[in-house]
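# Pasting a predicted model and its sequence here:
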Amino acid sequence: MLTPRFGGALRHAAQLHRNQTRKGTTTPYISHLMAVSALVLEHGGDEDQAIAGLLHDAIEDAGETRESLEKVYGARVARIVEECSDCDGTEPRPDWTTRKRGYIDAIAAKSDDAVLVTGCDKLHNAESILADFHATGPAVFERFTAGRDGTLWYYDTLATALAGRAPADLAARLRRIVSGLLDAAEAA
């Protein structure tokens, strides 16, 4: 059962990301955070993991700190969110390739909690990219810093890295989606 703490985290996430939209769309960013949290719950996650799903971009993209999250949600949630961040939110950020390579390299050492949230985050992102690809074609990659090749490399490499760590059904679903994205991009 989810407690009022989850509702508070949902409100907190909505407030933190209130002015953000999904990359290249008008879709409110909170939709992604809710989807990640739902995927966490669907894959057996508990309330702390689901809260971390709602807040997984709070440090990286919304200026929160591990300390502020720990004060409100506890050490476990704060640790998961920190592990799911590819940078600490300070500027200037390292370049995209450095951040993403570091993120992938860190998967082997992430806690099981963070692997679950990471897998759900990347699954929802990949599903969204594939759906947008089917709607708009290769132009979808113009939204991303790394363009077509970098985006495909990132998700393919992530799916491989998560295959040995994430729950089997989650890893298999991510691989199917990423393979579909690779096939669609190759055919275009």
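That came through fine.
# CA atoms for contacts and neighbours, from now on please.
OK.
# so the residue nearest the centre of the chain, which of the three states?
Most central residue of the chain, judged by C-alpha distance to the mean C-alpha position with CA atoms, centre = their mean, is Asp121 at 2.9 Å. Put simply, Asp121 is helix when judged by DSSP: H, G, I helix; E, B strand; the rest coil.
# Please name the residues that touch it.
By CA atoms under 8 Å, 6 or more residues apart in numbering, the contact set of Asp121 is Val36, Gly53.
# ok, how many other residues are close to Val115?
21 (other CA atoms under 10 Å).
# The residue nearest to the centre of the chain and His56, how far apart?
Here Asp121 is placed at a distance of 8 Å from His56 (CA to CA, to the nearest Å).
# now do Arg143
Taking CA to CA, one finds Arg143 at 21 Å from His56.
# Alongside the first one, take a look at this:
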Amino acid sequence: MLQYAIQVALEAHKGQKRKGTSIPYIVHPIEVGIILGQNGAEEEVTIAGILHDTVEDTDLTLEDIERMFGAKIRDYVEGVSEPQKGIPGVTWRDRKEHTIEYIKGANLQVKLISCADKLSNMRSIYNDYINIGDALWDRFNAGYDEQKWYYINLAKSLSSLGRSDYNMYFELCDIIGKVFGV
């Protein structure tokens, strides 16, 4: 199933690049899967991590995910997807406020996927920040202040992971501190 998830994600994200770079997008979901595996996540959680952006950023639907991988993985993917993405009038801030609130009450599996996703993103942000400095923030629809607000509050929503032995949570908090000076 894991190999199949990689194949599905590879095909779904074909031709996509990481924001503002020439890096193939598939690097991100694969890294999310690796982070989850390193933190002891169950195979179904790791699979959902690899597929986590397919519903938001490709033509795949939740129904497709369920048909290919079952209801549990579909539920995990749905739990980390932003349902309001692409809806006219819903702002970036609206979507992120919803995510922050949703994650507070989410199940452990969704929190793990969300944490791995954000850690992968923050690793990229940190590396790019070291290389290009403040020009990095021009890549995003929301700039430095908004990104700082989002990542700090998302880390707070994931704080229950800090009561367990999930190294990814502590690394996420460390990188947020380095990038945003908190």
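Everything's here; your move. What you see is a predicted model; the values in this text were computed from it and never measured.
# The residue nearest to the centre of structure 1 matches what in structure 2?
In structure 2, the residue matched to Asp121 of structure 1 (TM-score structural alignment) is Asp117.
# One more: Phe144 of structure 1?
Using TM-score structural alignment, Phe144 of structure 1 sits opposite Phe140 in structure 2.
# tell me, stretch 47-61 of structure 1 lands on which residues of structure 2?
Residue correspondence for stretch 47-61 of structure 1 in structure 2, counting by TM-score structural alignment: residues 43-57.
# before we move on, back to that, what is the burial count for the match of Phe144 of structure 1?
Neighbourhood size, Phe140 of structure 2 [other CA under 10 Å]: 12.
# What residues does it make contact with?
Lys19.
# got it, and the one 10 residues further on?
Under the criterion of CA under 8 Å, 6+ apart, the contact list for Tyr150 of structure 2 reads Lys96, Ile100.
# So which residues of structure 1 form helices?
Assigned by DSSP state H, the helices in structure 1 fall at 4-16, 30-42, 47-55, 58-62, 66-73, 75-83, 96-106, 112-136, 147-163, 168-187.
# And Val81 of structure 1? What does it align with in structure 2?
Checking with TM-score structural alignment, Val81 of structure 1 has Val77 as its match.
# wait, that match sits on Gly49?
Yes. With contact defined as CA atoms under 8 Å, Val77 of structure 2 reaches Gly49; the gap is 7.4 Å.
# Compare neighbour counts for these two and give me the winner.
Gly49 (33 against 28).
# pretty sure the more buried one is touching Ile113, no?
Yes. Judged on CA under 8 Å, Gly49 of structure 2 makes contact with Ile113 at a distance of 5.4 Å.
# what touches both of those two?
Shared contacts of Gly49 of structure 2 and Ile113 (CA under 8 Å, 6+ apart): Val32, Leu36.
# Report the separation between the nearest residue to Trp92 of structure 2 once chain neighbours are set aside and Lys148 of structure 2.
Spatial nearest neighbour of Trp92 of structure 2, excluding adjacent residues (CA to CA, 6 or more residues apart in numbering): Ala142 at 7.4 Å. The gap separating Ala142 of structure 2 from Lys148 of structure 2 is 10 Å, by CA to CA.
# who has more neighbours, the two?
Each of Ala142 of structure 2 and Lys148 has its neighbours counted (other CA under 10 Å); Lys148 has more, 18 against 14.
# Can you report how many residues lie near the nearest residue to the more buried one once chain neighbours are set aside?
Sequence neighbours aside, Phe180 is the residue nearest to Lys148 of structure 2 in space, at 6.1 Å (criterion: CA to CA, 6+ apart). Neighbours of Phe180 of structure 2 under the rule other CA under 10 Å: 15.
# go on, Arg175 of structure 1?
21.
# same thing with Trp137 of structure 2?
18.
# separation between the nearest residue to Leu116 of structure 1 once chain neighbours are set aside and Arg22 of structure 1?
Of all residues not flanking Leu116 of structure 1 in the chain, Ala166 sits nearest, at 5.9 Å (CA to CA, 6+ apart). Separation of Ala166 of structure 1 from Arg22 of structure 1 (CA to CA) stands at 25 Å.
# of the two, who's got more company?
Per other CA under 10 Å, whichever of Ala166 of structure 1 and Arg22 has more neighbours is Ala166, with 24 against 15.
# residues contacting that one?
Going by CA under 8 Å, 6+ apart, the list of residues near Ala166 of structure 1 reads Asp112, Val115, Leu116, Gly119.
# Structure 2: which residue goes with Met34 of structure 1?
Counting by TM-score structural alignment, Met34 of structure 1 lines up with Ile30 in structure 2.
# circling back to that earlier point, if I pick the match of Val81 of structure 1, what's in contact with it?
Val77 of structure 2 neighbours (CA under 8 Å, 6+ apart): Ala48, Gly49, Leu51, His52, Asp53, Val55, Leu62.
# Cheers, nothing more for now.
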